[in-house]
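# What follows is a predicted protein model with its sequence.
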Amino acid sequence: MATCYRHPSRETGVSCSNCGRPICPDCMTTTQVGMRCPECAKQRTKVMRVRDMSAVPRLTYALIAINVIAFLAEGNITATGGGLGNDVYREGALLGSSELAPFAGQGVAHGQWWRIVTGGFLHENLIHIGFNMYVLYVLGQMLEPALGSFKFAVVYGVSLLTGSLGALIVSPHSLTVGASGAVFGLMGATATEMRARQIPLMQSGVGGLILINLIISFTIPGISWGGHIGGLIGGVLATSVIRLGDRHRAQALALAGCALIAAAAVSGAVAAAKSSEVERSENGQPVGTISPAP
């Protein structure tokens, strides 16, 4: 059994709902989100007042603006349709490799590594971007004030990259666009935060949101379920590492851990793109089946 972080001689089975440190009865402070240690209890007003002006999720709004601007620049402004758009779409969409026109010799496998990032800011149509931006707005309202803008950016970035990795593992020869990987990462991050703070997932609505989106990912054709699962895993990993760093007062190491996850995702994405191209070439199959997947 763990011992109280302030009183090592006292065993306890209770941890602070914010930082996770073990606390004995003398160190417990009851709050609306569970038991807190003395240090975290002093910060409870800052944690709970998510609608305070100092906690406006500015980065969330900035990310929404960037996605909307990128969508307008693509030339794919249709409600439900799609297409290859203009050069912004064709040069920015995630693609492992292809031998089919007009993408012959293009993709991550051919040195176009930026697609791993830019694909996460492009969208197929108005419904696609509308849904993703709505979920980003809802989750950002909760998660950015809880983590802080910088850590929120780290989680978003890691999730985007792991989402691209998942998409390239599952469908390396298809064009893939959308912020869904990063948004799924925010779902995983929100669930991780709520669980750590002893907030029921299903009662909060976040658990249902994740479940519904997972069902949609695996039942509707054309959706990049690999990107969704990859993003979800990345969000959970990044948030867990950040919380571990906060718990042990080792934030620099936590950020280094997140950077390592991001680097591994990029390396894995490049490797997945190259290996799939080699495998299909050796089998004598054409490399590339261009089917935009939101």
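That came through fine. Numbers count the residues shown, from 1 in each chain.
# From now on I want contacts and neighbour counts done on CA atoms only, so please keep to that.
OK.
# ok, which stretches of this protein are strands?
Ranges of strands in the chain, per DSSP state E, are 29-31, 34-36.
# So which of those is nearest residue 237?
strand 34-36 (23.1 Å; CA to CA).
# re the thing from before, wait, which of the strands of the chain is closest to residue 207?
Here strand 34-36 is closest among these (CA to CA), at 19.0 Å.
# residue boundaries of the helices in the stretch 151-294 of the chain?
For the stretch 151-294 of the chain, applying DSSP state H, counting those that start in this stretch gives helices covering 180-196, 201-204, 206-219, 225-247, 251-282.
# take a look at this one as well, against the first:
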Amino acid sequence: MQPQKTLWFAVIALSLVSAALQLLGLSELLAFKRSDIAHGEWWRLISGNVLHTNWWHVAMNLAGMWVVVFIHRMHYHAIGFLCLMLALCLFEGTGLYLAVPSLWGYVGLSGILHGLFAFGSLCDIQKHLRSGYLLLAGVIAKVTWEQYAGGNPEVTSLIGAPVATQAHLIGLLSGLLLWGLYWGWCRTRQTTET
């Protein structure tokens, strides 16, 4: 099977998991909850990222994921994409837990999407696509503005919860860090193969 087809199967599978979790209403068991994580429920660092507050939240985040994957599809194959998403979830959850002690609960994929967007933009830059610089500058400007101005009130109303702008910042930083690790790993492999 062609790599692009398997990538879209992975995106569909992740979308179905997220929708199924919303349908089953598993927030009590899987949402990022600081107190439960402190008592050993470490899976919440990852699983909270694929849960949502309502169906509008699901729809917006999944549409965002599809758009981001479409823009950077040439950089991914199914297994690499799923591994990147898992790593972004782990970095996001851990980052929120360690760096934002005031955040007691969190659900949503938007932080991960900021990381995925940054990672893809850096892949564009590595492939000498000038648009990568514009995309990276855009996501950095958006996240920087949110840290100053806060989340969009219309989105807050639609999803029934405050926009966790800290999650967007941690997602962005996670994407940058993971790309740095990926780049270093690629360089090390090239060195050892020559």
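Right, received. Where do you want to start? Here the structure is a predicted model, which is why all the values come from computation and not from measurement.
# ok so, going back, can I get the helices of the stretch 151-294 of the first structure in CSV with distance to residue 137 of the first structure and mean neighbour count?
Compiled in CSV, the helices of the stretch 151-294 of the first structure are given as follows (distance: least, CA to CA, whole Å; neighbours: other CA atoms under 10 Å):
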stretch, distance to residue 137 of the first structure, mean neighbour count
helix 180-196, 10, 26
helix 201-204, 16, 13
helix 206-219, 13, 14
helix 225-247, 16, 25
helix 251-282, 23, 18
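# In JSON lines: these, plus distance to residue 126 of the first structure.
Shown next, in JSON lines, are the helices of the stretch 151-294 of the first structure (distance: least, CA to CA, whole Å):
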{"stretch": "helix 180-196", "distance to residue 126 of the first structure": "14"}
{"stretch": "helix 201-204", "distance to residue 126 of the first structure": "28"}
{"stretch": "helix 206-219", "distance to residue 126 of the first structure": "18"}
{"stretch": "helix 225-247", "distance to residue 126 of the first structure": "19"}
{"stretch": "helix 251-282", "distance to residue 126 of the first structure": "28"}
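# Nearest approach to residue 60 of the first structure belongs to which of these?
Here helix 180-196 is closest among the helices of the stretch 151-294 of the first structure (CA to CA), at 11.1 Å.
# Single out the most deeply packed of the strands of the first structure.
strand 34-36 (a mean of 22; mean count of other CA atoms under 10 Å).
# counting contacts, what elements does that strand pack onto?
strand 29-31 (3 or more CA pairs under 8 Å, 6 or more residues apart in numbering; DSSP states H and E).
# list the buried ones in stretch 101-110 of the second structure?
Residues of stretch 101-110 of the second structure classed as buried by neighbour count (16 or more other CA atoms under 10 Å): 106, 107, 108, 109, 110.
# Tell me how many other residues surround residue 90 of the second structure.
22 (other CA atoms under 10 Å).
# Contacts only, for the aligned partner of it in the first structure.
Matched across to the first structure, residue 90 of the second structure falls on residue 161, judged by TM-score structural alignment. By CA atoms under 8 Å, 6 or more residues apart in numbering, the residues touching residue 161 of the first structure are 116, 117, 182, 231, 262, 265, 266.
# which residue is nearest the centroid of the second structure?
For the second structure, the residue sitting closest to the mean C-alpha position, by CA atoms, centre = their mean, is residue 112 at 1.0 Å.
# any idea how far that one lies from residue 89 of the second structure?
6 Å (CA to CA, to the nearest Å).
# Which residues are in contact with each of these two?
residue 49.
# Report the contact partners of residue 171 of the second structure.
Residue 171 of the second structure sits in contact with 88, 91, 92, 111, 112, 113, 114, 115, where contact means CA under 8 Å, 6+ apart.
# let's see 10 Å
Neighbouring residues of residue 171 of the second structure by CA atoms under 10 Å, 6 or more residues apart in numbering: 88-89, 91-93, 95-96, 109-118, 143, 165, 177.
# And for residue 178 of the first structure?
Residue 178 of the first structure neighbours (CA under 10 Å, 6+ apart): 67, 71, 93-94, 118-125, 128-129, 132, 160, 164, 224, 227, 293-294.
# 6 Å - rerun?
Shown in contact with residue 178 of the first structure (CA atoms under 6 Å, 6 or more residues apart in numbering): 120, 121, 122, 123, 294.
# Can you give me the distance of it to residue 278 of the first structure?
Taking CA to CA, one finds residue 178 of the first structure at 27 Å from residue 278 of the first structure.
# Shared with the second structure, which of the contacts of residue 161 of the first structure?
For those, the aligned pairs still in contact in the second structure (both residues aligned by TM-score structural alignment, their matches' CA atoms under 8 Å) are 116, 117.
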